[in-house]
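Chemist: sequence and predicted structure, then a few things I'm wondering about:
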Amino acid sequence: MSENQSAPAQANPASIRFEDFGLSPEILRALADQGYVNPTPIQAQAIPVVLQGRDVMGAAQTGTGKTAGFSLPIIQLLLAHANSSASPARHPVRALILTPTRELADQVADNVKAYSRYTPLRSTVVFGGMDMAPQTAALRAGVEIVIATPGRLLDHVQQKTLNLSQTQILVMDEADRMLDMGFLPDLQRIINLLPKQRQNLMFSATFSPEIKKLANSFLSSPVTIEVARSNATNENVTQILYKVEEESKRRAVAHIIRERGLKQVIVFSNTKIGASRLARELEKQGLKASAIHGDKSQAERMAALESFKKGDVEILVATDVAARGLDIAELPCVINYDLPYNAEDYVHRIGRTGRAGASGDAISLVTEKDAKLLADIEKLIKKKLVPTELPGFVADAGHVSEGRSRREESRGSYGGERRPRRDEERGGRGAAAPLPRKEKIDPWFLKPYEPEKPAPVSALESSSAPTSAPAPASKAASSGKSQKPKLAALLGGLPKR
């Protein structure tokens, strides 16, 4: 494995046009429909290298057009095999694009379909959480480009509805997450299904040294393209940190949204239950909010995302399923309700705003317990972030209500009881408290103690009693009735007479 090579220096992207890459008229027409004329820096450097058939490891900030950087040259390369035949055999899978999340897969598929709309090439997307039947029908009809999440792709392979034996190009979008330990076993199984001779493309905003080392194990003499410092944040994004207490975070989010007049904002939470609770709390305060996380069905997630893009929902409370690759046009602000556990996710989260040259704000709420997470983020982005007080926000008013709410939830979880309210809460200051309720008392509990009468001595006890003590006459003997046989007789232990 040879050492990584860097991409050759390019001219100023502002002076380069898409038509300079030798793209087909069909692709240029589709780009014109999108209003694209000049490529972004990552596109200007990646497209020529991909067209040469080289392996690529591309790193660029989020919102810089990485999807077009690999999809446009792929479409151009596959045009040599394009045909209008109705036979599925004439449309084998020639390019596979893997993404870590369903939302990103759906978005990449939309871009590929838009760029190839005037070509005979077919594409489809497969991901979990949806019915497999429509996906199976599309695959069996024949497609050249498949965009997929690893798990659902393997499902189709197992069902024998997908064959990767003719795949020429493998793309891993958000490759750092694709190579995460959670995806690595599935990814290895997929790679084993592909031909040995193929082109490999990896694109992401963040590449740790460990990820680069792992990627080199299956990339062949890759060209490394970095249009900005690795793991850097977008300069168009203003990063703001506010110091708050844990009990006031929900109110702080509502305060920020109202004070700034935000009509479109993504709020990131670390947990699914936290995202749901925050969305409900914001809705109670009259804000249009919806939650999106892994416990929601794919239909619910896509519906929430579509409503957010249309503006029907103003606040999208999300876990990191929305942190990667989602392109929301002109999103002015993102809020980190929780600082992410993984510092790389911070770069991706705040990259949802300030895209395509626009400016944006990234606001993070920081508590005392977040010191370690904040230090990790500062180390990654090589920038000092100083938390300040949230202007106009009074935390004391919220401590009682929000803290009491959480305590009551906790007591309810463990079966505790609520504390009695004060007299003022019952009926105003000075109001007399109601008399305690009288309970009916069972007379049995008021009777004096009476010792139990001694029980009659059994036959077994009488046989084991000392001989000096006179045996009391039993009631059975006095009445002339025969006594019950002794226990020894029942066990066959009495001597024969």
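Modeler: Perfect, thanks for sending it.

Chemist: CA only for contacts and neighbour counts going forward, please
Modeler: Fine.

Chemist: now the strands for the stretch 351-497 of the chain?
Modeler: 360-366, 388-389 (DSSP state E, counting those that start in this stretch).

Chemist: okay, these, which one's buried deepest?
Modeler: strand 360-366 (a mean of 23; mean count of other Cα atoms under 10 Å).

Chemist: any buried residues in stretch 115-127, and which?
Modeler: Buried residues in stretch 115-127, counted by 16 or more other Cα atoms under 10 Å: 115, 116, 117, 119, 120, 121, 122, 123, 124, 125, 126, 127.

Chemist: ok now that stretch, how far from the chain's centre?
Modeler: How far stretch 115-127 lies from its chain's middle: 28 Å, per Cα atoms, centre = their mean, to the nearest Å.

Chemist: and the helices in the stretch 251-400 of the chain?
Modeler: 272-284, 298-310, 343-350, 371-381, 396-413 (DSSP state H, counting those that start in this stretch).

Chemist: dump the buried residues of stretch 115-127 into CSV; add distance to residue 193 and secondary structure as well.
Modeler: Converted to CSV, these look like this (distance: Cα to Cα, whole Å; DSSP: H, G, I helix; E, B strand; the rest coil):
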residue, distance to residue 193, secondary structure
115, 28, helix
116, 26, coil
117, 29, coil
119, 28, coil
120, 26, coil
121, 23, coil
122, 21, coil
123, 20, strand
124, 19, strand
125, 19, strand
126, 17, strand
127, 18, coil
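
Chemist: so how far is residue 326 from the residue nearest to residue 350 when sequence neighbours are not counted?
Modeler: Computed as Cα to Cα, 6 or more residues apart in numbering, the closest residue to residue 350 that is not its neighbour in sequence is residue 362, at 5.6 Å. Look at residue 362 and residue 326: by Cα to Cα, to the nearest Å, they are 16 Å apart.

Chemist: take this one as well and set it beside the first:
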Amino acid sequence: MSFKDLGLAEPLLKAVHDAGYDTPTPIQRQAIPAVLAGGDLLAGAQTGTGKTAGFTLPLLHRLAAGHARKDSKGRWAIRALVLTPTRELAAQVEESVRTYGKYLKLSSMVMFGGVGMQPQIDRLKRGVDILVATPGRLLDHHQQGTLDLSHVEVFVLDEADRMLDMGFIHDIKKVLAVLPREKQSLLFSATFSDDIKALAERLLNKPQVIEVARRNTTAETIAQKVIPVGRERKKELLAHLIKQNDWHQVLVFTRMKHGANRLTEFLNGCGISAMAIHGNKSQGARTKALAEFKSGELAVLVATDIAARGIDIDQLPHVVNYELPNVPEDYVHRIGRTGRAGAEGEAVSLVCVDEEGFLADIEKLIKQRIPRETVPGFQPDPNERPQPIQVGRRTLNGAPRGAHSAPRGGHGHAGHGSARDGRGGGHAPRQGQGQGQGRPATARTGTGNGRPGQGSGRPPRGR
């Protein structure tokens, strides 16, 4: 099957071809016709499956086939709203909108916290067809009366599971309260927990349900292994593995922001180029780290779970769990960043005795035992006893089986930061303050003039 078989308009097919894609992924094959049909959709898709194009392409098709309208203030009305949990993901989605919509007369904008509101207000005054936003900043604008959501025709809730993990359920309810009752709603989630099902019942009307791959499974192209190690020797072991194996482009996960900083300092001291990315980093630092990591200049990117949600890199060879997540589903999210599109990848977990309970939970979730492999010189002391694990203000006991997991809704993820920090969660690469492309009367085009944030048509990062 090709994209031509899915019923998309010719300008979209041309943009997809320009981006180098010919064959839709499984989620795209199912989601695109479902969205084009106009009904609500509940879609289960893990990171790296191509879900962003799965909703942006039919969204663009539907809006292009419809008619623009004016809002109460005489501006071009917002016709589609995409809500995402983090700044990075918002930027990534809006970039896809511009990439695939470059031959259409539709405009888009990305909106998130951490930057000034006035440039966003100025951009809204010029009219926007498609708004991609994080919840906190969107509600800030609504409360100040600077945007009108009463004409939204399509609403997309992306990475809904992460939204709930980050405590956005009340913000989501506030957004739903100001959206029109009559609209098409699309909910995408990596997992279908009871909370997600409850949210879907509230948001969706007789939705079509699609799910690619089995729930909470890991790709067969990912070689997983666990390396047992003493808690105090993890840093040395990681540096040893990177140097010994000549690893490049290694994405390393820690639970906490301060842990990411300490590990980065250690690796740099060992002559390994590393940078950290998390909620406390300035936008300039985050942009620099992401850009250098993607270009290959930076060997190691140390990230917390929330900050990593916007990282989309083709053929990322290595993911290392420096610390296991205390929520097992996050293991699947983490390692899903390697082994994409048929490429082989490797996921290595450095596990100390404190984390044996977390490991047991993960293996139960993915229904397989992860192979163990010891590294000579780094074997853990058999007499080492487990200690409680501190995550934010919470103390977790990761060792004893049966009494170690954090509650699903309240795990203290590294990278969450404050509520306002979580609402942004990241940074948009080279996208300024969401100053989308202008809307000249003669050409309401998504290509703009090439300035940052004005639809410059940069190549997409994967689907």
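Modeler: Nice, I can see it. Predicted model only: the values in this text are computed from it and were never measured.

Chemist: mind checking the TM-score on these two?
Modeler: TM-score of the superposed chains, computed with TM-score structural alignment, normalised by the length of the second structure, equals 0.78; 380 aligned residues with a Cα RMSD of 2.0 Å.

Chemist: excluding its backbone neighbours, what's nearest the residue nearest in space to the middle of the second structure?
Modeler: Centroid-nearest residue in the second structure: residue 309, 3.3 Å away (criterion: Cα atoms, centre = their mean). In space, and not counting its chain neighbours, residue 309 of the second structure is closest to residue 89: 6.5 Å by Cα to Cα, 6+ apart.

Chemist: please apply the same query to residue 117 of the first structure.
Modeler: Closest residue to residue 117 of the first structure apart from its sequence neighbours, by Cα to Cα, 6+ apart: residue 30 at 6.8 Å.

Chemist: what's near enough to touch the aligned partner of that neighbour in the second structure?
Modeler: When the second structure is aligned by TM-score structural alignment, residue 30 of the first structure is paired with residue 15. By Cα atoms under 8 Å, 6 or more residues apart in numbering, the residues touching residue 15 of the second structure are 99, 100, 101, 102, 103.

Chemist: just to revisit the earlier point, so for residue 316 of the first structure, which of the helices of the stretch 251-400 of the first structure sits nearest?
Modeler: Closest of the helices of the stretch 251-400 of the first structure to residue 316 of the first structure is helix 298-310, at 6.7 Å (criterion: Cα to Cα).

Chemist: which residues in the second structure does the closest one align to?
Modeler: Against the second structure, the aligned range for helix 298-310 of the first structure is residues 283-295 (TM-score structural alignment).

Chemist: report the buried residues of that stretch.
Modeler: By 16+ other Cα under 10 Å, the buried positions in stretch 283-295 of the second structure come out as 283, 285, 286, 287, 288, 289, 290, 292, 293, 294.

Chemist: again with stretch 208-225 of the first structure
Modeler: For stretch 208-225 of the first structure, burial by neighbour count (16+ other Cα under 10 Å) applies to 211, 215, 216, 219, 220, 222, 223, 224, 225.

Chemist: what's the helix or strand for the equivalent of the third one over in the second structure?
Modeler: Taking TM-score structural alignment as the alignment basis, one finds that residue 216 of the first structure is matched in the second structure by residue 201. Assigned by DSSP states H and E, residue 201 of the second structure falls within helix 194-203.

Chemist: so what does that helix touch, helix or strand wise?
Modeler: Applying 3 or more Cα pairs under 8 Å, 6 or more residues apart in numbering; DSSP states H and E, we find helix 194-203 of the second structure packed against helix 160-165, strand 184-189.

Chemist: the last one against the first structure, how far on average?
Modeler: Going back to what we said before, that points to strand 184-189 of the second structure. For strand 184-189 of the second structure, the mean deviation from the first structure after alignment is 1.3 Å (mean Cα distance after the TM-score superposition for the first structure).

Chemist: residue range for that strand in the first structure?
Modeler: Strand 184-189 of the second structure maps onto residues 199-204 of the first structure, going by TM-score structural alignment.

Chemist: give me the contact list for the matching stretch.
Modeler: By Cα under 8 Å, 6+ apart, the list of residues contacting stretch 199-204 of the first structure reads 53-61, 66, 70, 168-176, 219-220.

Chemist: what's the answer for stretch 24-37 of the second structure, then?
Modeler: The contact list for stretch 24-37 of the second structure, computed with Cα under 8 Å, 6+ apart, reads 1-3, 6-7, 41, 43, 45, 49-51, 53-55, 57-59, 61-62, 208, 210-212.

Chemist: mind doing that once more with 6 Å?
Modeler: 3, 54, 58 (Cα atoms under 6 Å, 6 or more residues apart in numbering).

Chemist: over in the first structure, find the residue span that stretch aligns onto.
Modeler: Mapped onto the first structure using TM-score structural alignment, stretch 24-37 of the second structure spans residues 39-52.

Chemist: quick one: distance of the matching stretch to the chain centre.
Modeler: Relative to its parent chain, stretch 39-52 of the first structure has a centroid offset of 31 Å by Cα atoms, centre = their mean.

Chemist: which residue in the first structure aligns with residue 355 of the second structure?
Modeler: In the first structure, residue 355 of the second structure lines up with residue 370, judged by TM-score structural alignment.

Chemist: quick one: that match from residue 36 of the first structure, how far?
Modeler: 42 Å.

Chemist: hmm, back to that, identify, from the buried residues of stretch 115-127 of the first structure, the entry nearest to residue 272 of the first structure.
Modeler: Nearest to residue 272 of the first structure among those is residue 127, at 20.2 Å by Cα to Cα.

Chemist: show me what contacts that closest one?
Modeler: Counting by Cα under 6 Å, 6+ apart, residue 127 of the first structure touches 102, 148, 149, 152.

Chemist: wait, the second one sits on residue 96?
Modeler: No - contact criterion Cα atoms under 6 Å: residue 148 of the first structure and residue 96 do not qualify, at 7.6 Å.

Chemist: of these two, who's got more company?
Modeler: Between residue 148 of the first structure and residue 96, residue 148 has the larger neighbour count (other Cα atoms under 10 Å), namely 26 against 21.

Chemist: can you find the partner of that one in the second structure?
Modeler: Matched by TM-score structural alignment, residue 148 of the first structure corresponds to residue 133 in the second structure.

Chemist: quick revisit: buried set for the match of stretch 24-37 of the second structure?
Modeler: Those would be 39-51, for stretch 39-52 of the first structure by 16+ other Cα under 10 Å.
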